[in-house]
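> Sequence unavailable; structure follows:
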């Protein structure tokens, strides 16, 4: 870990902080928190937020306990917040991945849960996250590598709700280079996660190999990729509105005869929406295709449907589809 016990916290030119402009036009509910890891991204965000909303900003540090440096990260964050006079809340999590869930997903889910609970306990109204333009590009490339649909291509939304808390990503138009250059120029010392250099992680390989190649071939790739993600998000929003209307006409649960008169793509759209919104289940492409085939073939009362999706099964229940949780 590259950090100092006495980091420089008050740069000579705080107005040059690139995150200041990103926050300038935001009107957010106050008070709020910054998810503070002690790294460069969350440090510039914390400094900018404290300047934008004096006395209305707190910090939340999530201690994952996944590496030896975690205790030192926590101490660094405590020192920074003490020097700035910003209240700090530390939450410790021990994420265990469930069956079919990656350790990275488990850690991310545990982090969001901890951030939301800490913010609620402190009666805060929103949590700011430090993801930037390069993170957004990495997310989009990962989605493309998995053959993701529109939700994946939309990448990370600038504003979303989770665990009853509003999360905001104000730095998505800001490059990692701009953040790092300002940190270096101002002499602000931050922690460096040693796993960021581990190229066994796909994100790190993208960061070290793919992004420099994109920079050379397409210097404006951050802006153009972000535009693609915005287009995907808008298209997905439209599909969601169509799915809501289709499901409402069916009475809130998929009806077989009503599904069968819709085009296959529209059937898939409403079924994905129903599974996600009503049952927090995500069907794979293969599962959805199998389900659509079964819906098409379901022409007699004796035709049964039972397809594994997520942690349960989609089954036929009379003339409708039902979802049965496997643990129920």
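Sure, I can see it. Bear in mind the structure is a predicted one, so any value in this text is a computation, not a measurement. Residues are numbered from 1 along each chain as shown.
> contacts, neighbours, all on C-alpha from now
Noted.
> Count the residues that sit near residue 23.
Using other Cα atoms under 10 Å, residue 23 has 18 neighbouring residues.
> Which residue is the nearest non-sequential neighbour of it?
Nearest in space to residue 23, with sequence neighbours left out and distances taken as Cα to Cα, 6 or more residues apart in numbering, is residue 170 at 6.6 Å.
> Doesn't the one you found belong to a helix?
No: counting by DSSP: H, G, I helix; E, B strand; the rest coil, residue 170 is not part of a helix but coil.
> Quickly note the distance from it to residue 19.
To residue 19, residue 170 is 8 Å away according to Cα to Cα, to the nearest Å.
> can you give me the helices for the stretch 101-250 of the chain?
Along the stretch 101-250 of the chain, counting by DSSP state H, counting those that start in this stretch, helices occupy 103-121, 133-145, 150-153, 176-186, 202-205, 211-217, 221-249.
> Dump those to CSV, plus mean neighbour count.
Output for those, formatted as CSV (neighbours: other Cα atoms under 10 Å):
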stretch, mean neighbour count
helix 103-121, 18
helix 133-145, 19
helix 150-153, 20
helix 176-186, 15
helix 202-205, 15
helix 211-217, 13
helix 221-249, 17
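> Dump the ones you listed to a markdown table, plus distance to residue 96.
Compiled in a markdown table, these are given as follows (distance: least, Cα to Cα, whole Å):
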| stretch | distance to residue 96 |
| --- | --- |
| helix 103-121 | 6 |
| helix 133-145 | 23 |
| helix 150-153 | 24 |
| helix 176-186 | 30 |
| helix 202-205 | 21 |
| helix 211-217 | 31 |
| helix 221-249 | 31 |
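> Residue 25 and residue 314, how far apart?
With distances taken as Cα to Cα, residue 25 is found 46 Å from residue 314.
> alright, now check it against this:
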């Protein structure tokens, strides 16, 4: 079976919703995306929505500008609008160039998308077979072996791969038949990259022995996807029973009651749906053994990539990695303007109302903001005794990871207030008098408390 525009139209009808905002083609200028763009352009009279191409220049290759120029000329000849994005990637030692570039590319394209848009990529049958093998070599589970789905939610729209059932050779035949020109990526020949080694050295040997191996591997990936779909449905039901939607926290008791395999599925689904990349199996096992199994008096943390998972008072919390301010930091404050707190904590302001801190002492005193130090105590207004900050934080239900990030207000060198939680004697205003209250606006995060 040859590839043609009618086959593409059939796949789009099968994979896309009735209402589409725009068809956005991820256009690199290589053969695969060239064929997809050309075939889609020839279908415009059958489409109810406009077609747009987007080219991402990662700035990683010498010929990147020539690639971009080729894309401009092609889109001009096809009368298709082109959006070009230029990225500046910062690579750290030991990081995967491919992964960093891919994540940055998809992130940039996501920013361009509107509600209902479809992002079309030119991944094909050969890519699917290679992806399954790479996942097997990496010891992936079912989700990894399901390889690339044909359609998934993406940003405000969907990501669709309409060419997964067509081989690279079928796309090349289409390109030659229609006289298309494209850019050859020389890096595709570099055997240092796993996919290139697999594509250029391993797959030819497999095809010699098993000519239909690409179709067979793709079929296996589809079976894995079906099985993973069933697992996801069970995990979604389990997640609904253990999740507190108000603070996006999981009940430790509820998760612990599940079988270990279902625990792992729930944890991975919760992490992904919270906007983080799911950790590897070693980290998931660590969460099960060290976090779920920890005593009530323990506050373990498991970190990976940009995420942290913690437990507190019977719940699991997920959040970005939190930087902590130096305990020696001291911020001068005039008591009127907004005070930006360090380490992305947030902003400190004040409001006037009954009670709070005595207005005269507020206006006449020297205000300084510091952060938690060992041994500090406060005499909460009306209680008459000094209480440690740890005890006060516990009383107010402040999780341990937020205690070191809570600003402390000192007036003339004495502790006057603990964030927006407690006013200390002798700084409290009389209940019938107008005083000043601290207002702390915390930086928005995935998880609040």
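Alright, I've got the coordinates. Bear in mind that the values here come from a model prediction, so they are computed numbers and not experimental data.
> picking that back up, map the residue nearest to residue 23 of structure 1 onto structure 2.
Under the alignment defined by TM-score structural alignment, residue 170 of structure 1 is paired with residue 162 of structure 2.
> Burial check on that match, number of neighbours?
Applying other Cα under 10 Å, we find 25 residues neighbouring residue 162 of structure 2.
> a helix runs through residue 23 of structure 1, doesn't it?
Yes: when three-state DSSP is applied, residue 23 of structure 1 is found to be in a helix.
> Can you tell me what it aligns to in structure 2?
Aligning on TM-score structural alignment places residue 23 of structure 1 opposite residue 9 in structure 2.
> I'd assumed residue 42 was in contact with its match.
No: in this structure residue 9 of structure 2 lies outside contact range of residue 42 using Cα atoms under 8 Å: 10.1 Å.
> quick one: the strand or helix carrying residue 52 of structure 2 aligns where in structure 1?
When elements are defined using DSSP states H and E, residue 52 of structure 2 is found to belong to strand 51-57. The counterpart of strand 51-57 of structure 2 in structure 1, using TM-score structural alignment, spans residues 57-63.
> how far apart are that stretch and its match in structure 2?
Plainly put, stretch 57-63 of structure 1 ends up 1.6 Å away from its match in structure 2 on average once the two are laid over each other (mean Cα distance after the TM-score superposition for structure 1).
> just to revisit the earlier point, hang on, the residue nearest to residue 23 of structure 1 packs against residue 130?
Yes: at 7.4 Å, residue 170 of structure 1 counts as touching residue 130 under the criterion of Cα under 8 Å.
> what residue lies at the spatial centre of structure 1?
When structure 1 is reduced to its mean C-alpha position, the closest residue under Cα atoms, centre = their mean turns out to be residue 156, at 5.4 Å.
> Quick check: the aligned residue for it in structure 2?
Matched by TM-score structural alignment, residue 156 of structure 1 corresponds to residue 148 in structure 2.
> wait, that match sits on residue 128?
Yes: Residue 148 of structure 2 is within contact range of residue 128, at 6.5 Å (criterion: Cα under 8 Å).
> So which bit of structure 1 is stretch 387-396 of structure 2 matched to?
Counting by TM-score structural alignment, stretch 387-396 of structure 2 corresponds to no residue in structure 1.
> Check the secondary structure at residue 323 of structure 1 for me.
strand.
> can you tell me the mean distance of whichever strand or helix holds residue 302 of structure 2 from structure 1 after alignment?
Following DSSP H and E, the helix or strand that holds residue 302 of structure 2 is strand 301-304. Relative to structure 1, and after both are superposed, strand 301-304 of structure 2 has an average distance of 2.6 Å to its aligned residues, where the measure is mean Cα distance after the TM-score superposition for structure 1.
> And that strand, what does it pack against?
Judged by 3 or more Cα pairs under 8 Å, 6 or more residues apart in numbering; DSSP states H and E, strand 301-304 of structure 2 is in contact with helix 281-286, strand 307-312.
> Any chance of TSV for these, columns distance to residue 207 of structure 2 and mean neighbour count?
Supplementary listing: those in TSV, determined by distance: least, Cα to Cα, whole Å; neighbours: other Cα atoms under 10 Å:
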stretch	distance to residue 207 of structure 2	mean neighbour count
helix 281-286	32	14
strand 307-312	42	20
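> Those into CSV, with extra columns for distance to residue 157 of structure 2?
Formatted as CSV, the entries for those read as follows, by distance: least, Cα to Cα, whole Å:
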stretch, distance to residue 157 of structure 2
helix 281-286, 30
strand 307-312, 25
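> so which of the ones you listed gets nearest residue 332 of structure 2?
Nearest to residue 332 of structure 2 among those is strand 307-312 (31.5 Å), distances taken as Cα to Cα.
> that older thread, now for the residue nearest to the centre of structure 1: which residues touch it?
Shown in contact with residue 156 of structure 1 (Cα atoms under 8 Å, 6 or more residues apart in numbering): 136, 139.
> One more: residue 52 of structure 1?
Taking Cα under 8 Å, 6+ apart as the contact definition, residue 52 of structure 1 lies against 20, 23-24.
> and if you look at residue 197 of structure 1?
With contacts defined as Cα under 8 Å, 6+ apart, the neighbours of residue 197 of structure 1 are residue 204.
> How about residue 313 of structure 1?
Contacts for residue 313 of structure 1 were tallied using Cα under 8 Å, 6+ apart; they are 306-307, 323-326.
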